[in-house]
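Peer 1: Predicted model and sequence below, questions to follow.
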Amino acid sequence: MITRSRKARKKRTAAEANPSTTERGDTFGDEAVVSLEPSPAASSGMALPLTLDRSYYGVLPPSSGGLVHNAIPQSVHAHRTATPGIVSSPFTTDVQKHPERGFTTPPVMNRMSSPFQQKPMRPRPASRMPADRPVMKLTAGLMDTYNVINKKYYKDRKERKAGHFSFTLDEIIYNRYQLKERLGMGSCGQVFKAIDTCNNKEVAVKMIKAKKGATMRAQTEIKLLTQMQERYHLTIDTSSKEHNIGMCKIRGYVYTIHLLSDILYLSTLNSYPYLIQVHLLNTFMHKNHQCIVFEPLDITLYQLLVNTKFLGISLRLVRIFAKQLLQALAYLARPDVNIIHCDLKPENVMLDPKWGGVKLIDFGSACKSSEKSYTYIQTRFYRSPEVMLGLPYSVAIDMWSLGCMLVEMYTGEPLFAGLKNELDMMQKIVALMGMPPDEMIHQVKNDRQLTFFEMENGEWWAIRQSPGLDASQLIIPSHDPMTSLKEAINRSCASKEKPEENQEEHDKFVDMVFQMLTYQPENRLRPDQALYHPFFSSHG
């Protein structure tokens, strides 16, 4: 019995024996079949043109004929030339005839199929919009959420390792103070806005890091503030309206204008009490964190500068703030008080809009003149020369800081911006104020001497230059400090197009600051002397 496959092979052999054949598509049902008929072109040896239609794909509708809209263009295989007896198609066909059954089988595609062969695709059903899919709703913003949570986790972990208190909104500590928001964070701790649940008043809670050194500083601050309040006969009554000052954050330029207007008006009345430091209301321990409760105040002088976009404030406002700060320093310098603040800067002076005054905060670095515990004190921009050189210091270092701070409040930028290190800071000072006196340099220990200075020709001291500077970048000490200071202040004001001040008042201000920035502490202007300077005496 001859099988069907053997019959197919015989038919294929017969077709190959007759080379004058070509393909033509006939239809069988809904599929294309191929019949073999002689071709004149093939008989003459001419190349067979490549004609592509849907039979090329093995599918041809009954009513179709010739090329259709999605047929492959002839240019795709134009480089191929058909030879007699070779079918011009990317695939060969196996044709089986069944005359007894009255039909032929469709062509069978070879294994070497066309790269253009595609399977018919079923039409996609109408689907929901992607955003409406449950999977989209469950995963939308998933990476953003993860990144936020991840960032917060590592930030909180870093703060916990540093000893900071982990803050939770509306958490009640000491069974009394409900934490509302964190107002700021520094090297020693954090400050929170809170509600005293005993009287429903706003307070500021300073939570110190759970580190031994920070706790010791906080206890020193508590001791000094308590002594000053007792000496100043201040009674703390948290129910008094005097202390009910709304705490707020920076509210922008318009708020600043109203605040400064109130301060200018209240200062003319001269009726506010000179309360030099923020009121201490309570102290306690919470989870190894020393906590200090203060009266709520408003914004710091630095935040005031931020609100002015670092353009500075008027000379009139500088005079008001300077007078109050000098009164505070004069009190601290009294022999029976004798306290050095050690960190005077705009961030540590807060405005009290109710009384039109300012108050000193952050006595964490403060000390008695007779009980100096630290050598690394003062923020760098406001650090006095004697502290940088490792020499003994006194209340005079606060006057140096105040001089730097007053210029910054007026011009909007630091006077000595030593951004890199203490050598950079000393270079900025020398360029403006000249070299320190030789007798001052001789008192400095050798290692500190070599950090800041070097001997020129074995005859005089010179400021040490930073490595890698060219000739145009070398630090040249000023030979006329008064003129250099005046030019620096004028240059800063001119670059910001500040309104012109009275030249006489401007010169008085520069003269007062110059006396505050004298190198020798014993020759530096004292607070009680500064209050009688012409900068104030002409305005009562």
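Peer 2: Looks like it came in fine.
Peer 1: rest of the way, CA atoms for contacts and neighbours
Peer 2: Will do.
Peer 1: How many residues are close by residue 535?
Peer 2: Residue 535 is flanked by 21 other residues according to other CA atoms under 10 Å.
Peer 1: Residue 439 too?
Peer 2: Neighbours of residue 439 (other CA under 10 Å): 9.
Peer 1: dump the residue contacts of it.
Peer 2: Shown in contact with residue 439 (CA atoms under 8 Å, 6 or more residues apart in numbering): no residues.
Peer 1: mind listing what's buried in the helix or strand encompassing it?
Peer 2: Using DSSP states H and E, residue 439 maps to helix 438-442. Buried residues in helix 438-442, counted by 16 or more other CA atoms under 10 Å: residue 441.
Peer 1: for it, the distance to its chain's centre please.
Peer 2: Computed by CA atoms, centre = their mean, to the nearest Å, the chain-centroid distance of helix 438-442 equals 43 Å.
Peer 1: what's the helix or strand just after it packed up against?
Peer 2: The C-terminal neighbour of helix 438-442 among helices and strands, as given by DSSP H and E, is helix 446-452. In terms of contacts (3 or more CA pairs under 8 Å, 6 or more residues apart in numbering; DSSP states H and E), helix 446-452 is packed against helix 422-433.
Peer 1: and residue 168, how far is that from residue 156?
Peer 2: Distance of residue 168 to residue 156, computed by CA to CA, to the nearest Å: 11 Å.
Peer 1: Count the residues that sit near residue 528.
Peer 2: As a burial measure, residue 528 scores 15 neighbours (other CA under 10 Å).
Peer 1: Look up the closest residue to it, ignoring the ones flanking it.
Peer 2: Nearest non-adjacent residue to residue 528, counting by CA to CA, 6 or more residues apart in numbering: residue 330, 5.6 Å away.
Peer 1: I'd guessed that neighbour sits against residue 529; true?
Peer 2: No - using CA atoms under 8 Å as the test, residue 330 is too far from residue 529 to be in contact (9.1 Å).
Peer 1: re the thing from before, the residue nearest to residue 528: how many residues sit nearby?
Peer 2: 19.
Peer 1: Tell me the secondary structure at it.
Peer 2: With DSSP: H, G, I helix; E, B strand; the rest coil as the basis, residue 330 sits in helix.
Peer 1: Same question for residue 190.
Peer 2: strand.
Peer 1: and it, how far is that from residue 37?
Peer 2: Residue 190 sits 96 Å away from residue 37, going by CA to CA.
Peer 1: swap in residue 174?
Peer 2: As for residue 174, its distance to residue 37 is 104 Å (criterion: CA to CA).
Peer 1: Residue 190 and residue 37: which is more packed in?
Peer 2: Neighbours were counted for residue 190 and for residue 37 using other CA under 10 Å; residue 190 has more, 19 against 11.
Peer 1: next, the one to line up against it:
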Amino acid sequence: MKAVGINADSWENIAANRSAWRSKSRGREADGQPPGAPALHHTRHPSPLRPLREGLPLAHWSLQSQTTLLQPGSQSGLGHYTNVREGFILLGKKGVYKVEKFLGEGSFGRVAKCKKLGTDKVVAIKIVSGSAQTEINLLKELSKIDGDKHNLVKMVDCFRYKSYTCIAMELLDQSLYDFMRERYNQPLTVEEIKTIAWQMIVALKGLESINLVHCDIKLDNIMLVDQVSEPFRVKLIDFGVSDKITNMRTGCLMQNMVYRAPEVHLGLPLDQRVDMWSLGYVLCVLYTGTFIHGWDSEYDIIRAMVNMFDFWSFDQLIPDHLEAAKKREVEQFVDLLKRMLMMDPSKRISPSEALRHPFFTLGRMQPTAGSNNTKPAAVEVHQQHEATQATNVPQRPAAVLQESHKPEKKPGRIQQQRDAIKNHQGARRKRNPATQQNRDFGQRLQTEAEIRRRRF
């Protein structure tokens, strides 16, 4: 079947009828969810129904006027999560946690910032209704590889609270979606994108080593670790819909509809290459500051893909006014995007090939973001304790990353428990000094009685 192109007038008609299409689609199944089910995460994204206009680079588009967000608590079906409130104490397997505040919520649960009592450690606890055993098993599978080296979130603890499952993870800064929204969707520089791209490709390579597929890569699930101390250090989060490569079935519906790979739309055989497509789309959004096609329905997305690859070229992303060296770097980035966004999965670039792409191996010097110092591109990395050991994990470029200090050796598990007990006892003594005085007085009486017995 031959795809039919869409002219400008057709696009105007589509935009005029957008509200009618949305109303009609509410009664249909969306992304495999039955009518009336809670909305999926992609409902918070905009719906830019615009053609690829000639003479207007994608980087000139903006999502600022088109972005609509669902406020916490506005999604249906989440009222039962109000049973867990701020100030609640949650008893975990590895500690006791106090809920300080809620960071956000989605269709599957809420995320709260919690403090581990007796320590200064702060974690993020995902509170899910039900067992969530599948996600817990996948997170345990992730523990087989180094989360810091592979830029993957680490699980700290998991336990049950009434009818909820609580998954404690390391606390990170903010998602790339929130970061882009705060800067009014201003595109990132190529150097900044290079740092993020390298880390995420390393993450995909780590997942591939344990035969896992994330299945939901999007701006919301890529988190900045600490933008102040470690600019553009990122980690991949949310493995709630992840799966083993061997368990992926043909025709299975997965991924956010905006970032969904063509083979998922078309019901073709699936494997780990769906993640590479989603990551390529994320990088394109970071570079342009907008989504490159609409997302009202699968039909609109497939039609936009056909138009994009039939009537539009990636070369439009390369400005003409750049210097020769800068233009060369942008050309390499656009070439990487082309290979990540290949319609045919068999022709799509793999993580290992992507890490050897010239975009990362260019040997020229470039400035580090936030400073005037220069470091070799694609060479500098965050120094870690295991850096001297042989490893198969590729090193990150430090286009915008700062070098971290060598961490101290962490105490053993038993020592950590002893320290936690001492801290807890010290806190109790401070809160109730009278009780400690009584205890000391009782011990003194016992000592004097023992001395008298020895004398007689």
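Peer 2: Looks like it came in fine. All figures in this text were calculated on a predicted structure; none of them were measured in a lab.
Peer 1: circling back: and residue 168 and residue 156 of structure 1? which has more neighbours close in?
Peer 2: Neighbours per residue (other CA under 10 Å) separate residue 168 of structure 1 from residue 156, with residue 156 holding more: 16 against 12.
Peer 1: which parts of the helix or strand encompassing that one are buried?
Peer 2: Using DSSP H and E, residue 156 of structure 1 sits in helix 142-161. Buried residues in helix 142-161 of structure 1, counted by 16+ other CA under 10 Å: residue 156.
Peer 1: Alignment lookup: the residue nearest to residue 528 of structure 1 to structure 2.
Peer 2: Structural alignment (TM-score structural alignment) places residue 330 of structure 1 against residue 205 in structure 2.
Peer 1: Surely that match is in contact with residue 352?
Peer 2: Yes - between residue 205 of structure 2 and residue 352 there is a contact under CA under 8 Å: 6.9 Å.
Peer 1: which helix is the longest one in structure 2?
Peer 2: When structure 2 is parsed with DSSP state H, its longest helix is helix 433-455.
Peer 1: How many residues are close by residue 322 of structure 2?
Peer 2: Counted with other CA under 10 Å, residues neighbouring residue 322 of structure 2 total 11.
Peer 1: so where is stretch 344-353 of structure 2 in structure 1?
Peer 2: Under TM-score structural alignment, stretch 344-353 of structure 2 corresponds to residues 520-529 of structure 1.
Peer 1: do stretch 436-450 of structure 2 as well
Peer 2: Using TM-score structural alignment, stretch 436-450 of structure 2 finds no match anywhere in structure 1.
Peer 1: quick one: contacts of that stretch?
Peer 2: residue 429.
Peer 1: quick one: residue 166 of structure 2 is in a strand?
Peer 2: Yes - assessed with three-state DSSP, residue 166 of structure 2 lies in a strand.
Peer 1: neighbours of the residue mapped onto it from structure 1, just the number please.
Peer 2: Counting by TM-score structural alignment, residue 166 of structure 2 lines up with residue 291 in structure 1. Neighbour count of residue 291 of structure 1, defined by other CA under 10 Å: 26.
Peer 1: And the one 5 residues further on, by the same measure?
Peer 2: Taking other CA under 10 Å as the criterion, the count of residues near residue 296 of structure 1 is 22.
Peer 1: how much space between it and residue 218 of structure 1?
Peer 2: 18 Å.
Peer 1: before we move on, what about residue 287 of structure 1?
Peer 2: With CA to CA as the criterion, residue 287 of structure 1 and residue 218 of structure 1 are 15 Å apart.
Peer 1: neighbour-wise, which of these two wins?
Peer 2: Using other CA under 10 Å as the criterion, residue 287 of structure 1 and residue 218 rank with residue 218 on top: 26 against 10.
Peer 1: ranges for the strands of structure 2?
Peer 2: 89-91, 96-105, 109-116, 122-129, 155-161, 164-170, 174-175, 212-213, 222-226, 230-236, 243-244, 365-367, 374-376 (DSSP state E).
Peer 1: In TSV: those strands, plus distance to residue 345 of structure 2.
Peer 2: Converted to TSV, the strands of structure 2 look like this (distance: least, CA to CA, whole Å):
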stretch	distance to residue 345 of structure 2
strand 89-91	45
strand 96-105	33
strand 109-116	33
strand 122-129	34
strand 155-161	32
strand 164-170	33
strand 174-175	28
strand 212-213	15
strand 222-226	23
strand 230-236	22
strand 243-244	18
strand 365-367	33
strand 374-376	33
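Peer 1: Tell me, how many residues neighbour the closest residue to residue 342 of structure 2 other than its chain neighbours?
Peer 2: Spatial nearest neighbour of residue 342 of structure 2, excluding adjacent residues (CA to CA, 6+ apart): residue 348 at 5.2 Å. For residue 348 of structure 2, the count of nearby residues is 19 (other CA under 10 Å).
Peer 1: So residue 348 of structure 2 is in contact with residue 272, correct?
Peer 2: No - using CA under 8 Å, residue 348 of structure 2 is not in contact with residue 272; the gap is 10.8 Å.
Peer 1: mind checking what residue 406 of structure 1 lines up with in structure 2?
Peer 2: By TM-score structural alignment, residue 406 of structure 1 lines up with residue 283.
Peer 1: wouldn't its match be in contact with residue 198 here?
Peer 2: No - using CA under 8 Å, residue 283 of structure 2 makes no contact with residue 198, being 10.8 Å away.
Peer 1: I'd like to know how far residue 363 of structure 1 sits from residue 355 of structure 1.
Peer 2: 22 Å.
Peer 1: With neighbour numbers in mind, choose between the two.
Peer 2: Set residue 363 of structure 1 next to residue 355 and count neighbours by other CA under 10 Å: residue 363 wins out with 24 against 20.
Peer 1: And that one? What does it align with in structure 2?
Peer 2: Using TM-score structural alignment, residue 363 of structure 1 sits opposite residue 239 in structure 2.
Peer 1: Contacts only, for that match.
Peer 2: 135, 138, 139, 214, 216.
Peer 1: of these, closest to residue 414 of structure 2?
Peer 2: residue 139 (23.3 Å; CA to CA).
Peer 1: And that closest one? What does it align with in structure 1?
Peer 2: So residue 139 of structure 2 corresponds to residue 225, using TM-score structural alignment.
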